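In: could you work out the structure for the sequence below:
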Amino acid sequence: MGKFFAFLFFLAFILVLFFIPACKKNQQEKPYLGYDYFPTEPGKWVIYSIDSIAYSDITGTDTIRYELKELIDSHFTDNAGRPSQRILRFTRKSANVNWKLSDVWFSTSTESKAEKVEENIKFVKLIFPVRKGKIWDGNAFNNLGAEDYQYNQTHTSLTINNLTFDSTLTVQQVESFNLIETKNYKERYATGVGLINKEVIDIETEVNGTIKRGFKFNQNILSYGE
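Out: Next up, the predicted model:
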């Protein structure tokens, strides 16, 4: 009888050794969703440099440069009962000038997507899980017409203004080229930070390449914190 109980104890010990690694393996294989590319914690802020160039075949070229600060101010519940964030946006002409509140935007992050309301227009900025090549309609909740957004780079390192980010993604929002028109809209996000870069090129040109009208916009991160 003693040998029988010893055998059962040995068998139970072997089963424990077998199941512990299996459980650890299942825990390790839990899929990464990418929620940290779109932070929602109040107190987080990012400062950007803004460079905007407007082209007109009538009035010429106009260049504007300033700094923008986005601060996640507080949580609230939206009309659909979802936790959302209030984002305060401040601008200043240079680092030597005080910040001035310019407008308020809103964001909502769910299990499947990240939304942002910009100037009262809602965009689907990201979808989860983050996967290279995934496509979705960024204008699904506005009346601007369907626009395919796509992850064309994911989980790559990137350096902007001497700030290095270990894991970033790129969302290609608009991409259209021909002999007289160029449209290229993209945004880049970093884990734990959110948006770190926005590039927009929307111009019409002569056949020889001379810009007739349109605009270019570049938004680059300068610093961040909480």
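
In: please make it C-alpha for all contacts and neighbour counts, starting now.
Out: Fine.

In: got the buried residues for the biggest strand by length in the chain?
Out: Secondary structure of the chain read by DSSP state E shows that its longest strand is strand 60-77. Within strand 60-77, the residues that count as buried by 16 or more other Cα atoms under 10 Å are 67, 68, 69, 70, 71, 72, 73, 75.

In: just stretch 209-218 next, same as before
Out: 211, 212, 213, 214, 215, 216, 217, 218.

In: same question, stretch 148-164
Out: So for stretch 148-164, counting by 16+ other Cα under 10 Å, buried means 148, 149, 150, 151, 154, 155, 158.

In: which residues does the one residue sitting closest to the centre of the chain contact?
Out: Nearest to the geometric centre of the chain sits residue 189, at 4.0 Å (Cα atoms, centre = their mean). Listed by Cα atoms under 8 Å, 6 or more residues apart in numbering, the contact set of residue 189 reads 37, 38, 168, 169, 170, 195, 196, 197.

In: mind listing what the last one touches?
Out: For residue 197, the contacting residues are 187, 188, 189, 218, 219, 220, 221, by Cα under 8 Å, 6+ apart.

In: so the fifth one touches residue 46, yeah?
Out: Looking back up the chat, that one is residue 219. No. With contact defined as Cα atoms under 8 Å, residue 219 does not reach residue 46; the gap is 11.3 Å.

In: in the chain, which spans are helices?
Out: 2-28 (DSSP state H).

In: quick one, strands of it?
Out: 45-56, 60-77, 83-92, 100-109, 113-118, 121-127, 135-137, 148-160, 163-177, 181-190, 194-205, 211-225.

In: nearest to residue 22, of these?
Out: Closest to residue 22 of the strands of the chain is strand 148-160 (Cα to Cα; 27.2 Å).

In: one more, so I can put them side by side:
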Amino acid sequence: MRKALLFCVLFTLAGLAGCERKYVELDPEALGLDYLPVKVGDFKIYKVVDIKYRNNVGAKDSFEMREVVDTSFFDQTNTLSYKIIRSIKRYNQTEWVEDSVMTLTKSDKFALLTKDNTMYVKLVFPVQEGKLWLGDAYNDRVINNLETDPYLRKEPYKYTSVGEPFELNGTVYPITVTVIQGTPKDNFLQLDNRKEVYAKGIGKVYRLFNRVVYCNDSSCPQGTGYKLNGHERHETLISYGSR
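Out: Next comes the predicted model:
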């Protein structure tokens, strides 16, 4: 009798633990879904600094970029998706000029962004330190045809600094996550530094794209640090809200 009672107690506790784990796994906060909140009417405005390098000369362009969640719909898999309109305003202009349209599909497993007919896996859930996934899993882009390992053949993304504060031009976002895109390089011949920072309750607050090819070998007459070509871009959040 005592053994039977003990078995019942253990079985009940195991069931409760299983339910608790399942609840935690599906809890939006535990999953990290709030790192990318989205609803119709949301908008974000970024200050953009874009520099193109050629023969060590940088051509700089600065402007504001606005992203507005315009409408929502269900895609062919019955997953809720959002149409996002991106517009540009230069500092000598008063009106926004539509630049492009993107689609964001968000579930409790991932966030997919389709831009220029190419789909990227921007985030995966739950958000966990060190988690690795393929940003190019749903497109045809290949970074190395000679590799068979998918994480060397396609573009890997990785979470870092989960839950840590991030300071941006004097503004401190208390809870953020950084997504490292690609395989960072900072060596004698090449720089590749790309990342996005997401703040809890807000979404993307910063994006860095910095790729440079240097002329640093023995045949280069210009000396070390000469930028043959490159592209450096900073997108910094300056305003956000909902209409």
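
In: let me see the TM-score of these two.
Out: For these two chains in superposition, a TM-score of 0.83 is obtained (TM-score structural alignment, normalised by the length of structure 1); 202 aligned residues with a Cα RMSD of 2.1 Å.

In: so residue 152 of structure 1 sits against residue 171, correct?
Out: Yes. Residue 152 of structure 1 lies in contact with residue 171 (Cα under 8 Å); the separation is 6.3 Å.

In: residue in structure 2 matching residue 116 of structure 1?
Out: Taking TM-score structural alignment, the alignment pairs residue 116 of structure 1 with residue 113 from structure 2.

In: give me the nearest residue to its match, chain neighbours excluded.
Out: residue 104 (4.6 Å; Cα to Cα, 6 or more residues apart in numbering).

In: spit out the contact partners of the one you found.
Out: 81, 82, 83, 84, 111, 112, 113, 114.

In: how close does the third one sit to residue 11 of structure 2?
Out: Note on residue 83 of structure 2: its distance to residue 11 of structure 2, by Cα to Cα, to the nearest Å, is 48 Å.

In: ok, now which ones touch residue 160 of structure 2?
Out: 129, 130, 177, 178, 179, 180.

In: for these, pick the one with the most neighbours.
Out: residue 177 (25 neighbours; other Cα atoms under 10 Å).

In: who are the neighbours in contact with that residue?
Out: 35, 159, 160, 161, 162, 163, 164, 197, 198, 199.

In: how does it look with 6 Å?
Out: With contact set as Cα atoms under 6 Å, 6 or more residues apart in numbering, residue 177 of structure 2 has these partners: 161, 162, 163, 197, 198.

In: and of those residues, the nearest to residue 213 of structure 2?
Out: residue 197 (24.6 Å).

In: leaving out the residues flanking it, which one is nearest to the aligned partner of the closest one in structure 1?
Out: Superposed on structure 1 with TM-score structural alignment, residue 197 of structure 2 falls opposite residue 188. Closest residue to residue 188 of structure 1 apart from its sequence neighbours, by Cα to Cα, 6+ apart: residue 170 at 4.5 Å.

In: with residue 212 of structure 2 instead?
Out: residue 230 (4.0 Å).

In: just tell me what that neighbour corresponds to in structure 1.
Out: Aligned partner of residue 230 of structure 2 by TM-score structural alignment: residue 214.

In: distance of its match relative to residue 18 of structure 1?
Out: 65 Å.

In: that older thread, can you put the buried residues of strand 60-77 of structure 1 in TSV and add distance to residue 8 of structure 1?
Out: Converted to TSV, these look like this (distance: Cα to Cα, whole Å):
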residue	distance to residue 8 of structure 1
67	71
68	69
69	66
70	63
71	62
72	59
73	60
75	56
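
In: residue 207 of structure 1: which of the residues you listed is nearest?
Out: residue 67 (34.8 Å).

In: returning to what we had before: which one of the strands of structure 1 lies nearest to residue 25 of structure 1?
Out: The nearest among the strands of structure 1, by Cα to Cα, is strand 148-160 at 22.3 Å.

In: what range in structure 2 does that closest one sit on?
Out: Using TM-score structural alignment, strand 148-160 of structure 1 pairs with 156-168 in structure 2.

In: kindly report the same for stretch 62-82 of structure 1.
Out: Under TM-score structural alignment, the match for stretch 62-82 of structure 1 is residues 59-79.

In: what's next to that stretch, contact-wise?
Out: For stretch 59-79 of structure 2, contacts defined as Cα under 6 Å, 6+ apart pick out 40-52, 80-90.

In: repeat that for 7 Å
Out: With Cα atoms under 7 Å, 6 or more residues apart in numbering as the test, stretch 59-79 of structure 2 has contacts from 39-53, 80-91.

In: any idea what residue 206 of structure 1 aligns with in structure 2?
Out: With TM-score structural alignment as the criterion, residue 206 of structure 1 pairs with residue 215.

In: count the neighbours of that match for me.
Out: By other Cα under 10 Å, neighbour count at residue 215 of structure 2 equals 22.

In: give the contact list for it.
Out: If you count contacts by Cα under 7 Å, 6+ apart, then residue 215 of structure 2 has 189, 224, 225, 226, 227, 228 around it.
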